[in-house]
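Peer 1: my questions are about this predicted structure, shown below with the sequence.
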Amino acid sequence: MSNIKLDHAVHYANDLDDCIKLFKEKGLTAFRGGSHTKWGTYNALSYFGLFYVEFLGIEDLELAKNPEEDNLLVDDAQKFLPGNEAFGRVALRTNDIEGVRARLLHKGAKASEIIAGKRMNAEGQLIQWRMMMIDGDFNGLPYPFFIQWNSPDEERFRTMTETGVIRPHPAGEVKIDSVWFTVSDPSSAAAHWQEYFDFVPEKPSANNTAALSIGSQKFVFEKGNKNGLSKLVFRTNSQALQGNSFGIGQGEYKFIPDMERDKL
């Protein structure tokens, strides 16, 4: 399944401003995104290149309970919050969402219809995209969802940098390295995602993990009871961040020097 990239990770949160404040204390830039007026949710964002963390909260509970359009992310938000501020699903980016959907349906996945998404950002600008969810799970592990933005990556990066959406982190250079999932059976989970999404398997690890490459990043599956996304690992040149980690609710953010990737 060609031309799939890691786009963002969803972290459910009760208070977006608390997330922004904690990131700021760590030297990381985060800011209010906007409102999803069809779904009753709102977000805050932190960009690391085109990859970003989306802190997603419920802004209008009544609308979230009866959204204008069904959306698994909104369903997940109500299941998680307020008691479980944890990572939700990971988003994959494509420039051929129709083709991706057709191939997933052929493989037996319960791919949703493609729907249009939109939100107003803090400057009052309309941000639009198309998205597709995958219903169900594999042994309790929720599937990723897919997103297609209205502009090519190069144009989006240029525009978002010029407008200050993508901006430097005071701590220094920070890039996403890997997304970690705790699952009951790492090898089976990795094999299933490889089959569905055509990711490239990495060499077997001696520490009871399994990993798949997605471009220059990787998905790592380790044994545990959560059956979900548990940790984001970033590479950084920041002396203040290297070797450190912190949590927001049940989600962990870990920072390693650039040269340590192969030691994970």
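Peer 2: Now that the structure is in, tell me what you want to look at. Numbers count the residues shown, from 1 in each chain.

Peer 1: use CA for all of it now, contacts and neighbours both
Peer 2: OK.

Peer 1: and stretch 244-258, which residues are buried?
Peer 2: 245, 248, 251-252, 254-258 (16 or more other Cα atoms under 10 Å).

Peer 1: in TSV, list these along with distance to I214 and secondary structure.
Peer 2: Formatted as TSV, the buried residues of stretch 244-258 follow (distance: Cα to Cα, whole Å; DSSP: H, G, I helix; E, B strand; the rest coil):
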residue	distance to I214	secondary structure
S245	23	strand
I248	25	strand
G251	21	strand
E252	21	strand
K254	19	strand
F255	19	strand
I256	19	strand
P257	20	strand
D258	18	helix
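
Peer 1: what's the most distant pair in those?
Peer 2: Of all pairs drawn from those, the widest gap by Cα to Cα lies between I248 and D258 and measures 23.4 Å.

Peer 1: show me where the stretch 101-250 of the chain has strands.
Peer 2: 110-111, 115-121, 126-132, 134-135, 137-138, 141-142, 145-149, 174-183, 200-201, 209-214, 217-223, 228-236, 245-248 (DSSP state E, counting those that start in this stretch).

Peer 1: what would the ones you listed look like in TSV with distance to D75?
Peer 2: Output for the strands of the stretch 101-250 of the chain, formatted as TSV (distance: least, Cα to Cα, whole Å):
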stretch	distance to D75
strand 110-111	16
strand 115-121	16
strand 126-132	15
strand 134-135	11
strand 137-138	14
strand 141-142	13
strand 145-149	14
strand 174-183	21
strand 200-201	31
strand 209-214	27
strand 217-223	24
strand 228-236	16
strand 245-248	21
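
Peer 1: comparison target below:
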Amino acid sequence: MVVAVRNLADASRSYRALGFNVVAGGAHGHAPTRNALVVFGDGSFIELIEWSAHSPADRWQHILEADGEGLVDFAVSTQDLAGLLACAQSHSIQMAGPIDGSRKTVDGFDLRWRVGWPASREIPFACCDMTPRTARVPDGDIRLHPNGVTGIDSIWIAVVDAPASLGRYQQLFEVESARYPEADAFGVCMAVVDFGATQVVLVSVEAPAMTAVATRVRNYVARRGQGPCVLVLCSPKQPNPINLNVADTCGVALRLCANREPPRTYLNSTLQA
């Protein structure tokens, strides 16, 4: 999960105050950026990213400058980027690549990877490591967090057309998926894509619905475009689900829960919170 921030040092302090271990990442070679990571036991991670200069072609920085800090993108890891790019092309899904990326760690190690870059942030970009992934995504005790978070439970994606987005996921990835008709009562269409321990929840507005959920999704897409809008983390130590204050999370709508909640609870607790 990529979180665009204005000041990396401040953002790192904020996440540490919330009980997360934050490790310095380093400076990128392909962009005027540097990052810090919050790595979880399941191998997923949050990337806090800061810019040192204006980068006109950078869509993440554009969102930061236009609408403020918060979630700007998300990624999946793949060992077959060429195959994924070919699959996208065969289904007329716009995805550029392979595009080289690099970062020098604070220890001086040169990391290299390649990405597949979709035209729309409704779909994750794909990352293929050219150097060992454990060098880019640290292992060990850094993955143990005082607040007990062990991984990403679900990622909510605000989209224009959830059924159409679901079709693109089904074409690109070998994943289970389902539609949730009960979301109609909230004025939205919802589909869930299962990536194992993590679910991707696609939500779009059913026009002309004006419910609280529909209004939030509509406004989010209008401000930041299609893309991730809510992040739910698994925290077995958390006795009751809790929504963290966005003032403390650099604009991220962040929810902690011990167990996966039913879709109706999610709609009430995340998109109406």
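Peer 2: Received, thanks. All values derive from a computational prediction rather than experimental measurement.

Peer 1: between the buried residues of stretch 244-258 of the first structure, which is nearest I97 of the first structure?
Peer 2: Among those, and counting by Cα to Cα, the member closest to I97 of the first structure is G251, at 28.7 Å.

Peer 1: neighbours of G108 of the second structure, how many?
Peer 2: Using other Cα atoms under 10 Å, G108 of the second structure has 10 other residues around it.

Peer 1: could you measure from it over to H28 of the second structure?
Peer 2: Taking Cα to Cα, to the nearest Å as the measure, G108 of the second structure falls 12 Å from H28 of the second structure.

Peer 1: correct me, but E54 of the first structure touches D7?
Peer 2: No. Contact criterion Cα atoms under 8 Å: E54 of the first structure and D7 do not qualify, at 10.3 Å.

Peer 1: neighbour count for these two, which is higher?
Peer 2: Using other Cα under 10 Å as the criterion, E54 of the first structure and D7 rank with E54 on top: 25 against 19.

Peer 1: confirm that the more buried one sits in a helix.
Peer 2: No. The assignment for E54 of the first structure, made by DSSP: H, G, I helix; E, B strand; the rest coil, is strand rather than a helix.

Peer 1: what does it align to in the second structure?
Peer 2: Aligned counterpart of E54 of the first structure in the second structure: E47 (TM-score structural alignment).

Peer 1: that match and G83 of the second structure, how far apart?
Peer 2: Distance, E47 of the second structure to G83 of the second structure, using Cα to Cα: 26 Å.

Peer 1: can you check R13 of the second structure too?
Peer 2: From R13 of the second structure to G83 of the second structure the distance is 40 Å (Cα to Cα).

Peer 1: farthest from the middle of the first structure: give me that residue.
Peer 2: A206 (26.8 Å; Cα atoms, centre = their mean).

Peer 1: what does it correspond to in the second structure?
Peer 2: Using TM-score structural alignment, the partner of A206 of the first structure in the second structure is E182.

Peer 1: my guess is that match contacts P262. True?
Peer 2: No. Using Cα under 8 Å as the test, E182 of the second structure is too far from P262 to be in contact (10.7 Å).

Peer 1: look up how far G49 of the first structure lies from V74 of the first structure.
Peer 2: 26 Å.

Peer 1: more neighbours, these two?
Peer 2: Applying other Cα under 10 Å to V74 of the first structure and G49 shows that V74 carries more neighbours, namely 22 against 17.

Peer 1: enumerate every residue touching that one.
Peer 2: 39-41, 64 (Cα atoms under 8 Å, 6 or more residues apart in numbering).

Peer 1: mind redoing it with 10 Å?
Peer 2: Contact analysis of V74 of the first structure by Cα atoms under 10 Å, 6 or more residues apart in numbering lists 39-41, 56-58, 63-67, 80.

Peer 1: would TSV of those residues with neighbour count be doable?
Peer 2: Shown next, in TSV, are the contacts of V74 of the first structure (neighbours: other Cα atoms under 10 Å):
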residue	neighbour count
W39	27
G40	20
T41	22
L56	26
G57	26
I58	25
L63	16
A64	23
K65	14
N66	13
P67	18
F80	19
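
Peer 1: which residue is the nearest non-sequential neighbour of the match of A206 of the first structure?
Peer 2: Closest residue in space to E182 of the second structure, ignoring its immediate chain neighbours: R264 at 7.3 Å, by Cα to Cα, 6 or more residues apart in numbering.

Peer 1: and which of the contacts of V74 of the first structure is nearest H192 of the first structure?
Peer 2: Taking Cα to Cα as the measure, F80 is the one of the contacts of V74 of the first structure closest to H192 of the first structure, at 25.1 Å.

Peer 1: alignment lookup: the closest one to the second structure.
Peer 2: Matched by TM-score structural alignment, F80 of the first structure corresponds to I63 in the second structure.

Peer 1: wait, a helix at that match?
Peer 2: Yes. I63 of the second structure forms part of a helix when assessed by three-state DSSP.

Peer 1: can you report how many residues lie near the closest residue to it other than its chain neighbours?
Peer 2: Of all residues not flanking I63 of the second structure in the chain, R224 sits nearest, at 6.1 Å (Cα to Cα, 6+ apart). By other Cα under 10 Å, 21 other residues sit near R224 of the second structure.
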